[in-house]
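Novice: The sequence and its predicted three-dimensional model are supplied below.
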Amino acid sequence: MKKLSILIALLMALPVILSFGIMKGLEKKIDREIKDEFEVSHYTHEGVEVSKELQQQMPSRVSNDNFFRLKSEGELLGYVYLNQAPSKTAEFDYLVIFDKDLAIARTKVLVYREEYGGEIGSRRWLRQFTGKSKAGELDNIAAISGATISVRSMKKAVKNILSSIEIMEQNSVL
């Protein structure tokens, strides 16, 4: 009987545990960023389905476990993209929140795993991405001394997702 109770409890918790696929353990941070950005207390998310053929055309890995449509009370709020990018010897986890018009509303470095370069996680530096909706708009992102690799990596990652979004829009996925 005790084993059955534990199994039932685990099955009930499974949707929460798997709610944001690739970023296990970061759900609270992601949830807080989304609620803060859209000023809502409740929202739902659904993965955006992208065909394998279309995925092969996109520079970013986009699937229903890392690109989500966000809604509150049936109304579209925007989208969120979760992924990892390389730093000098490791990877960092980041998210990009888009408004309903697919312009960047917020970027956030969720976990940075290096001793140097963590400055890319500063709100001040990340604000440079806000409002951008095309990959070509990222040419004037400022450098950070001591974080060259991470700056380039974040800039490339954001350019790639913006290019991927353009492809999804052209193919009526969004």
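Specialist: Yep, that arrived.
Novice: Please count neighbours and contacts with C-alpha atoms only from this point.
Specialist: Noted.
Novice: what about the helices in this protein?
Specialist: Ranges of helices in the chain, per DSSP state H, are 2-17, 27-38, 52-57, 123-126, 148-170.
Novice: List the buried residues in the first one.
Specialist: Buried residues in helix 2-17, defined by neighbour count with 16 or more other CA atoms under 10 Å: none.
Novice: quick one: that helix to helix 27-38, angle?
Specialist: Counting by axes from the mean of the first three to the mean of the last three CA atoms, to 10 degrees, helix 2-17 lies at 40 degrees to helix 27-38.
Novice: Next, the residues that contact helix 2-17 from outside, please.
Specialist: With CA atoms under 8 Å, 6 or more residues apart in numbering as the test, helix 2-17 has contacts from K24.
Novice: Check the last one too.
Specialist: By CA under 8 Å, 6+ apart, the residues outside helix 148-170 that reach it are 54, 57-60, 62, 85-88, 96, 102, 117, 120, 133-136, 138, 141, 143-144, 174.
Novice: this is the other structure I want to compare:
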Amino acid sequence: MKFKIISLVVIAFIFMSFNLPKGILKKVDKEIKGTYQIETYELIPVDLSQNLVKSLASDFSNNNFFKIKSSIQVLGYAYISKAPSKTAQFDYLVLLDENLVIMKSKVLAYREEYGGEIGSKRWLRQFIGKTKEDTLLYGDNVVAISGATISVRSMTNAMNNLLQSLKVIHEKGIL
């Protein structure tokens, strides 16, 4: 029990730089533990140069990209960001394996009356297995959702930007 509290405090400290609310922090912790089937892990911010960050399609400026490490190996990576919906933004999490293949995506907080269907496991499942070599196209290989057009397009763009950015980071030998 004491170790769990210490782990949560360490995780909270890391995420403080991203200004995540406590509820979202708990969701991130739960998703990481469930996806990687681990109880304890270490999140290490991936340090990217400011010049590189400026050239990327995704926003990596808020210390929102982390290496997930067990005591003996790198398990994968976590990316936490925001995307616009009709009048607000929603928070999302993408978990990747050590080869930068998407293992899971999760909408952490959706703040609109309409369009929340993008948070469904069924809809988000379509991103699993996508790599830095993939391109996502709304209405083609990304399913449209009636009443959530803006959010679906936004999440599709966000995922495309992330995949393009990961490709650049990988090509530069950073990961």
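Specialist: Structure's in. What do you need? The structure presented is a predicted model; accordingly, all values stated were derived computationally and were not measured.
Novice: which of the contacts of helix 148-170 of structure 1 count as buried?
Specialist: 58-60, 62, 85-87, 96, 102, 117, 120, 133-135, 138, 174.
Novice: Name the member of the residues you listed with the shortest distance to H42 of structure 1.
Specialist: Distance to H42 of structure 1 across those (CA to CA) is lowest for V96, with 19.0 Å.
Novice: quick one: what's aligned to that closest one in structure 2?
Specialist: Aligned by TM-score structural alignment, V96 of structure 1 pairs with V94 of structure 2.
Novice: D91 of structure 2 against S105, yeah?
Specialist: No. The pair D91 of structure 2 / S105 is not scored as a contact, 10.9 Å apart, by CA atoms under 8 Å.
Novice: returning to that earlier point: how about the contacts made by the match of V96 of structure 1?
Specialist: Contacts for V94 of structure 2 (CA under 8 Å, 6+ apart) come out as A78, Y79, I80, I102, M103, K104, S105, K106.
Novice: out of those residues, what pair is the most spread apart?
Specialist: I80 and M103 (14.0 Å).
Novice: between these two, who's got more neighbours?
Specialist: I80 (24 against 19; other CA atoms under 10 Å).
Novice: Show me what the more buried one lines up with in structure 1.
Specialist: In structure 1, I80 of structure 2 lands on L82 (TM-score structural alignment).
Novice: I'd assumed K24 was in contact with that match.
Specialist: No. In this structure L82 of structure 1 lies outside contact range of K24 using CA under 8 Å: 11.0 Å.
Novice: and the alignment partner in structure 2 of L110 of structure 1, how far is that from V28 of structure 2?
Specialist: Matched to structure 2 by TM-score structural alignment, L110 of structure 1 sits across from L108. Counting by CA to CA, to the nearest Å, the gap from L108 of structure 2 to V28 of structure 2 is 8 Å.
Novice: what's the answer for K104 of structure 2, then?
Specialist: 11 Å.
Novice: Then G115 of structure 2?
Specialist: Counting by CA to CA - G115 of structure 2 and V28 of structure 2 are separated by 21 Å.
Novice: next one: H170 of structure 2
Specialist: Applying CA to CA to H170 of structure 2 and V28 of structure 2 gives a distance of 24 Å.
Novice: quick one, which of the two is more surrounded?
Specialist: Taking neighbours as other CA under 10 Å, H170 of structure 2 and V28 compare with V28 leading, 23 against 14.
Novice: Great, nothing more from me.
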